[in-house]
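A.B. asks: the sequence and its predicted three-dimensional model are supplied below.
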Amino acid sequence: MAANLHVFDPRGNMTFVLQSLVREPRRGSSLLSYRHHPRKLAKVYMRVSSKRLMRASPVFKAMLKHSFVEGVTLRATGRVEVPLPDDDPVVFGLLMDIVHGTRRRTPPPPMDTLFLTKIAILVDKYRLQQYVATYSDAWVEALRCDLPQTFNADLMHWLCISWVFRRPIEFNLMTRVAERESLGQDLDTYSEALDENLPIPQRIIDSILARRMKAIRNSFDVIGRYIDVLQNSKPRCTSSRSESHRYTCNSILLGSLLEGSARLGLWPPPDAPYQDLNFTFVVREIMQINMISFCSKMGYANQPTGSHGVKAEIGSALVKLKARFSGLSLKDFD
């Protein structure tokens, strides 16, 4: 036990028992080395102060002060042993260093997104946010350059980090990317990289999904609105040639919008929940619609070129729409 005993308080009356994977020496290249070997786990013991833990963590306070078996044992015998087989001993040891104000005997692994996510998971589990706030701010700042700019495997890790450590800017950035670029089914709180569920409340996921669908639906509505305008309003063409010319120009403009939208699969719009689509893709596709008027087709130099301003208006509407879907506010979920 001595080799795997970590003492955070020499007079500590509480011992945690964790498990660490034993790394076996690399074997030769014989075929025998490819046989399956079960994972070997070694116990890791951590001696801690129950008083410090109860001050730092409402979870441990409830465990040790109420009628849980750990609290009963501690009061009856003056010490208690608590198994924590699911907790990472390296991460848990780092948190115990912070709780006890001790200097680490061995440096932690290099801080990266996955390691910080592991810390966030345990901080949330034991509700240590306030106790580690100074440290967590420094950890996040050191890794800000790793913040995903697009939807990738680390986005959900950073959403977890920003939520647990109450980082409003990072939370807004991650939810912005998610609502604009998520395909819906990819908002999974299970992390394959860590083989753990991330402590992200379902109400946050539901809000992102709802805003994603609304953003996509509103994008299709922009197309529908201009189809209605070109069908039911007076012609956009202001040519002085003739009324017939203006209506012909308008019809060609409408036709190019309908044809271009249909060719790109944008009209008629697909049904919700818009599988395999995201807001960013839909907006980009809408801007690819080739709109042309009779005036531009005939090369009339004294008339507005292109689409008589319709495409520019669609682009402007999409820019305004994008500004509306710019992420969630952390304070709305506290």
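C.D. replies: Perfect, I can see it now. Numbers count the residues shown, from 1 in each chain.

A.B. asks: from now on I want contacts and neighbour counts done on CA atoms only, so please keep to that.
C.D. replies: Fine.

A.B. asks: could you look up the next helix or strand downstream of the top helix by length along the chain?
C.D. replies: Using DSSP state H, we find that the single longest helix of the chain is helix 202-232. For helix 202-232, the succeeding helix or strand toward the C-terminus, using DSSP states H and E, is helix 243-263.

A.B. asks: put this next to the previous one:
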Amino acid sequence: MFTDFWIRHLVEKVGIPQEMCAVLALWLVMTWVFKKEKEFNQVITNMQETSATHSIKGILGPYMQDIFPVPDSIIDTINKSRREHLTFLFSHLEAQIAILQSSYHNDIVCTNKQLYCDATILGTLMQTALESKLWPIPMSPYDGLSVNKLSSALRQLRVASYCDY
């Protein structure tokens, strides 16, 4: 079938975009219409990881929104998965801060059992999270944030320990 050849050729020569863009949204349409399951799943994964908006159809502009052939249930699933991934990542930041905030009343987290160490870690963690606009945690649907960007931002948070000095 010509579409099999055409899509295989596109994948080999151009590749499926790795970032959210209008071309990736068009790949969603193309893989849906021609029932290319493997490529469709890759497109969905790329969208879930790199979309920084809950309006996937909006990327294509108003002219495509009314005739978008992909069912809304698919778009809703992509958006839901994106929000769930972001919520999961933010929950780890929130949990770390909560553990450090409660260490004064419970067990000290520092391996050297120094309260000042926990306080320094908490302070630097919260300060860098504030600077990165990750704290306080924004409200869902997290417009402007993609899963990949949040993962990278969390890895780049600087944390200093009193024990380091």
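C.D. replies: Yes, it's here. All of these numbers come straight from a predicted model, not from anything done at the bench.

A.B. asks: so what number do they get for TM-score?
C.D. replies: Taking TM-score structural alignment, normalised by the length of the second structure as the basis, the two superposed chains have a TM-score of 0.86; 157 aligned residues with a CA RMSD of 1.8 Å.

A.B. asks: hang on, the earlier thing: the longest helix of the first structure aligns to what range in the second structure?
C.D. replies: Helix 202-232 of the first structure lines up with residues 72-102 of the second structure when matched by TM-score structural alignment.

A.B. asks: how far apart are the matching stretch and its match in the first structure?
C.D. replies: Compared with the first structure after fitting, stretch 72-102 of the second structure deviates on average by 1.0 Å (mean CA distance after the TM-score superposition for the first structure).

A.B. asks: mind listing what's buried in that stretch?
C.D. replies: For stretch 72-102 of the second structure, a neighbour-count test (16 or more other CA atoms under 10 Å) marks 75, 78-79, 81-87, 90, 93, 97, 99-100 as buried.

A.B. asks: any idea where the helices of the stretch 1-150 of the first structure begin and end?
C.D. replies: Secondary structure of the stretch 1-150 of the first structure by DSSP state H, counting those that start in this stretch: the helices cover 50-56, 58-65, 69-77, 89-100, 113-126, 129-142.

A.B. asks: for the aligned residue in the first structure for residue 127 of the second structure, give its distance to residue 223 of the first structure.
C.D. replies: Counting by TM-score structural alignment, residue 127 of the second structure corresponds to residue 259 in the first structure. Residue 259 of the first structure sits 12 Å away from residue 223 of the first structure, going by CA to CA, to the nearest Å.

A.B. asks: sorry, back to before: between helix 243-263 and the longest helix of the first structure, find me the angle.
C.D. replies: For helix 202-232 of the first structure against helix 243-263, the angle by axes from the mean of the first three to the mean of the last three CA atoms, to 10 degrees is 150 degrees.

A.B. asks: which strands and helices sit next to helix 202-232 of the first structure?
C.D. replies: Helices and strands touching helix 202-232 of the first structure, by 3 or more CA pairs under 8 Å, 6 or more residues apart in numbering; DSSP states H and E, are helix 168-181, helix 243-263, helix 279-286, helix 310-324.

A.B. asks: is it possible to get CSV of those helices that adds distance to residue 140 of the first structure and mean neighbour count?
C.D. replies: What follows is these, written out as CSV (distance: least, CA to CA, whole Å; neighbours: other CA atoms under 10 Å):
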stretch, distance to residue 140 of the first structure, mean neighbour count
helix 168-181, 9, 22
helix 243-263, 43, 19
helix 279-286, 27, 18
helix 310-324, 26, 15
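
A.B. asks: between these, which gets nearest to residue 54 of the first structure?
C.D. replies: Proximity to residue 54 of the first structure, assessed across those by CA to CA, is greatest for helix 168-181 (28.0 Å).

A.B. asks: residue 48 of the second structure - nearest residue in space that isn't next to it in sequence?
C.D. replies: Nearest residue to residue 48 of the second structure in three dimensions, chain neighbours excluded: residue 82, at 4.9 Å (CA to CA, 6 or more residues apart in numbering).

A.B. asks: the one you found contacts residue 45, doesn't it?
C.D. replies: No. Under the criterion of CA atoms under 8 Å, residue 82 of the second structure is not in contact with residue 45, lying 9.5 Å apart.

A.B. asks: contacting residues around the spatially most central residue of the second structure?
C.D. replies: Taking CA atoms, centre = their mean, the centroid of the second structure lies closest to residue 147, which sits 0.8 Å from it. Residue 147 of the second structure is in contact with 48-52, 82, 85-86, counting by CA atoms under 8 Å, 6 or more residues apart in numbering.

A.B. asks: which residue in the first structure aligns with it?
C.D. replies: In the first structure, residue 147 of the second structure lands on residue 279 (TM-score structural alignment).

A.B. asks: quick check: the gap between that match and residue 213 of the first structure.
C.D. replies: Residue 279 of the first structure is 8 Å from residue 213 of the first structure, by CA to CA.

A.B. asks: what's the answer for residue 131 of the first structure, then?
C.D. replies: Here residue 131 of the first structure is placed at a distance of 38 Å from residue 213 of the first structure (CA to CA).

A.B. asks: any idea how far the closest residue to residue 54 of the second structure other than its chain neighbours is from residue 136 of the second structure?
C.D. replies: Residue nearest to residue 54 of the second structure in three dimensions, not counting chain neighbours: residue 79, with 5.6 Å by CA to CA, 6+ apart. Separation of residue 79 of the second structure from residue 136 of the second structure (CA to CA): 22 Å.

A.B. asks: what's the answer for residue 7 of the second structure, then?
C.D. replies: As defined by CA to CA, residue 7 of the second structure lies at a distance of 44 Å from residue 136 of the second structure.

A.B. asks: who's more crowded, those two?
C.D. replies: Between residue 7 of the second structure and residue 136, residue 7 has the larger neighbour count (other CA atoms under 10 Å), namely 18 against 11.
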